[in-house]
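Novice: Just the structure for this:
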Amino acid sequence: KDQRPELKHVYSQVLQDVQNRVHLAFDAFFRRVKRGETPGYPRFKGRGWYDSFTFKQAGFGFRVDGQWLDVSKIGSVQMINHRPINGTIKTLTIRRTSTGKWFACFSVEAKPEPLPPTQRAVGVDVGLEKFATLSTGEQIAHPRCFRKDERALAKAQRRLSKVEKGTPECTKRRKVVAHIHERIANRRKDFAHKLSRRLVKEFGIIVLENLSIARMMKNHSLAKSIADAAWNQLGSYTRYKAASAGRTYLEVDPRGTSQRCSRCRGVVKKDLSVRVHQCPYCGLQMDRDLNAALNILAVGLHSIGSQSVEAACL
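Specialist: All right, here's what the predicted structure looks like:
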């Protein structure tokens, strides 16, 4: 602070958290190097790249008073609460989005709220034709959040590329691009939250595939559709909701779930163009994604040795 007097205007815990972020970045870098990956070296984040700061301890540096947030070195800021804060506030992160919106994000220690117990179990197969197929036979349509705005985004990006960097017009057009990206991200989050909440509410055991998205993205003809699907988002949302609700969430190895017959367990080879599972051994014929969902459910139940559940299947 002697060399940088402006830092005296920043709360001490905020400065300490910046050091913690640097340590985390280098820890992640060296961890990936040890795994044989080729990660990018942690970059310096200047003024234009730093969009959040964190208060690590409630009661020190910030205080919540109804609709007002008192922040050390900043003052009182009025908030719009989208829901009540239930539990004990632990930390606060103030974040600025690329569109210029500001959010106060609280981490809270709260007691789990288990849902009424149910013996129902479901397997979920995700895909590109349909976003998900449940072992109940239900198919959930793909929201295609990126595809809906792809043309508008391309047009906005072309307009941005034609102006000089650093000019007011560049800032204006960059914000248009950011708004489209934000709209796409919000649609994905909304879809994943609603579907994960429904799965956790209806089923006691939820089984999904443990997909290697990075490996799948190497297929350049499908990479855009895979990125648009955001399957991992559904998994992460379902995982934490299930933990809070007292449900069982499982991820299983997807290998063989599309090729194996869900009735007789025989292996029936087929490529992605074949949309119907036809078993030459037992005569079973059904949609390939439904067959995969049934296999995913069976693998999940076998992994926990569960026999006293009501499997949600045909």
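
Novice: make it CA atoms for all contacts and neighbour counts henceforth
Specialist: Will do.

Novice: Can you pull up the most central residue in the chain?
Specialist: Central residue of the chain (C-alpha atoms, centre = their mean): Gln233, 2.7 Å from the mean position.

Novice: Using the three-state scheme, assign the spatially closest residue to that residue that is not a sequence neighbour.
Specialist: Using C-alpha to C-alpha, 6 or more residues apart in numbering and skipping the chain neighbours, the partner closest in space to Gln233 is Ala192 (6.6 Å). Here Ala192 is recorded as helix under DSSP: H, G, I helix; E, B strand; the rest coil.

Novice: my read: Ala192 touches Arg239, true?
Specialist: No. Using C-alpha atoms under 8 Å, Ala192 is not in contact with Arg239, being 11.7 Å away.

Novice: Around Ile80, how many other residues sit close by?
Specialist: Look at Ile80: counted by other C-alpha atoms under 10 Å, it has 9 neighbours.

Novice: Following up with a second sequence; could you model it the same way so I can compare the two?
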Amino acid sequence: MIILEFKAYGKRHQYSAIDEAIRTVKFIRNSCIRYWMDNKGVNKYDFSRYSTVLGKKFSFVNELNSTARQSSAERAWSSIARFSDNCKKKVPGKKGFPRFQKRCRSVEYKQSGWKLSPDKKSITFSDKKGIGKLKLKGTWDLWRFDKKQIKRVRIVRRADGYYVQFCVQVDINVRVRAASALPKAWPTALELEPTGNTIGLDVGLKDFYTDSNGHAEPNPRFYRTGEKRLKFSQRRVSRKKKGSANRRKAINRLGKTHLKISRQREEHAKRLARCVVRSNDLVAYEDLRVRNLVKNHCLAKSINDAGWYQFRKWLEHFGDKFGRITVAVNPAYTSQNCSDCGELVKKSLSTRTHVCKCGCQLDRDHNAAINILKRALGTVGHIGTLVLDQNAYGDLASTLLGSDLDEQVESLK
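Specialist: Coordinates of the predicted model:
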């Protein structure tokens, strides 16, 4: 599955109709949550039937397409299923009890309620909400895909306008030798020639990452750079009267600033991940739990600004797409152990140079990157996968210290 996004252009009354559809979706989801709280033993199919009951009971709900009502009920059920799984697995801490949604920004249709124009440059929504025909602007060529491949269509509201997303069922693991054999902009995987290179990555706050070859990629710090502008926009919001039109405009400008920063961070992570994966046969990185790391209030802003999760997500995506091996290893003691002799050299976070009795003297992050690569090679060796084997690719789970081979979990495809 791939997601193709286009900017949507329409008139003011069409945007109002989209907002009304989004409010209806929120009402259906919250009603389903209340229905689950009042009735024990309901399941996913009961939610689908209840969305039909809501359509008969409320006229504004009936105006929305039936598949969009079903998608909203499925969203409610997904939150309930996640809560039930966390309770069964006895996840420590909060289990994520389903909450009533206060803000909703999208409405999702299935394979009905919309129709693409013959040139695939506009889309028409045929339900009674009155959205009508929206012009699409983007770089993807929708005419290359059959309508049966488009499984979902979603309208998303953001600070800078409205977007239409298409969920297309495409097998991205199709392997071909030459890129010229593919149509232009066709999203399939390319089996690249082996490079013979392996690399370990240690992410940080001083530098975005340091690899096992000693190269350090600078950290752009997009949020820190735009923080002055954000503070200015936030002051403009606080000075406006609550409920006024000027306050809504100020909030929209603030949202655009946040949106620009998030897009910069995402694009930076995507470009680096693509470059790293294409240049190496094996990429090793730390299996970090960013959710736990941001609990440190002194470093939370810098950790979120770095975008480690986005970087890992794109590493795994491009590893799957280009047939490369990506390995997530346990980060325990990768900075403390000597990469030369394996001796434990304790050091605080302020100590940036690793100095060992054996004579090894390296930058702290460089030493950690080498340890990460060695641990990844050991993991690949345990499961019998050659580094240059192009038939095995994907993401490998980390190997816990002191674990047996039976405890090793793999996710090879």
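
Novice: so what number do they get for TM-score?
Specialist: Once superposed, chain against chain, the TM-score is 0.91 (TM-score structural alignment, normalised by the length of the first structure); 304 aligned residues with a C-alpha RMSD of 1.9 Å.

Novice: Quick check: the aligned partner of the residue nearest to the centre of the first structure in the second structure vs Glu343 of the second structure, distance?
Specialist: In the second structure, the residue paired with Gln233 of the first structure is Gln310, using TM-score structural alignment. According to C-alpha to C-alpha, to the nearest Å, Gln310 of the second structure and Glu343 of the second structure sit 33 Å apart.

Novice: Then Arg158 of the second structure?
Specialist: To Glu343 of the second structure, Arg158 of the second structure is 52 Å away according to C-alpha to C-alpha.

Novice: equivalent range in the first structure for stretch 56-69 of the second structure?
Specialist: Stretch 56-69 of the second structure maps onto residues 2-15 of the first structure, going by TM-score structural alignment.

Novice: So which residues of the first structure form helices?
Specialist: 12-34, 145-161, 168-202, 213-216, 223-229, 231-245, 288-304 (DSSP state H).

Novice: Pick the most deeply packed of those.
Specialist: Burial of the helices of the first structure is given as mean neighbour count (mean count of other C-alpha atoms under 10 Å); helix 288-304 ranks first at a mean of 23.

Novice: which other helices and strands contact that helix?
Specialist: Where contact means 3 or more C-alpha pairs under 8 Å, 6 or more residues apart in numbering; DSSP states H and E, helix 288-304 of the first structure is packed against strand 120-126, strand 132-134, strand 205-209, strand 248-252, strand 276-278.

Novice: Now render those strands as a markdown table, adding distance to His181 of the first structure.
Specialist: Below are these laid out as a markdown table (distance: least, C-alpha to C-alpha, whole Å):
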| stretch | distance to His181 of the first structure |
| --- | --- |
| strand 120-126 | 24 |
| strand 132-134 | 24 |
| strand 205-209 | 27 |
| strand 248-252 | 29 |
| strand 276-278 | 36 |
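
Novice: quick one: which of these is nearest Ala298 of the first structure?
Specialist: Smallest distance to Ala298 of the first structure across these (C-alpha to C-alpha): 7.9 Å, for strand 120-126.

Novice: how big's the offset between the closest one and the second structure?
Specialist: Once fitted to the second structure, strand 120-126 of the first structure is off its aligned match by 0.9 Å on average (mean C-alpha distance after the TM-score superposition for the first structure).

Novice: Which stretch of the second structure lines up against that strand?
Specialist: Going by TM-score structural alignment: strand 120-126 of the first structure matches residues 197-203.

Novice: quick one: stretch 53-66 of the first structure to chain centroid distance?
Specialist: Taking C-alpha atoms, centre = their mean, to the nearest Å, one finds the center of stretch 53-66 of the first structure at 26 Å from the center of the full chain.

Novice: So what touches that stretch?
Specialist: With contact meaning C-alpha atoms under 8 Å, 6 or more residues apart in numbering, stretch 53-66 of the first structure is reached by 11, 13-14, 17-18, 69-72, 89-95.

Novice: Any buried residues in it, and which?
Specialist: Phe53, Thr54, Phe55, Lys56, Ala58, Gly61, Phe62, Arg63, Val64 (16 or more other C-alpha atoms under 10 Å).

Novice: Kindly check the end-to-end length of that stretch for me.
Specialist: The separation between the terminal residues of stretch 53-66 of the first structure, taken as C-alpha to C-alpha, is 22 Å.

Novice: Pull the number of nearby residues for the equivalent of Lys162 of the first structure over in the second structure.
Specialist: Mapped onto the second structure by TM-score structural alignment, Lys162 of the first structure lines up with Arg239. A count of neighbours around Arg239 of the second structure, defined by other C-alpha under 10 Å, yields 11.
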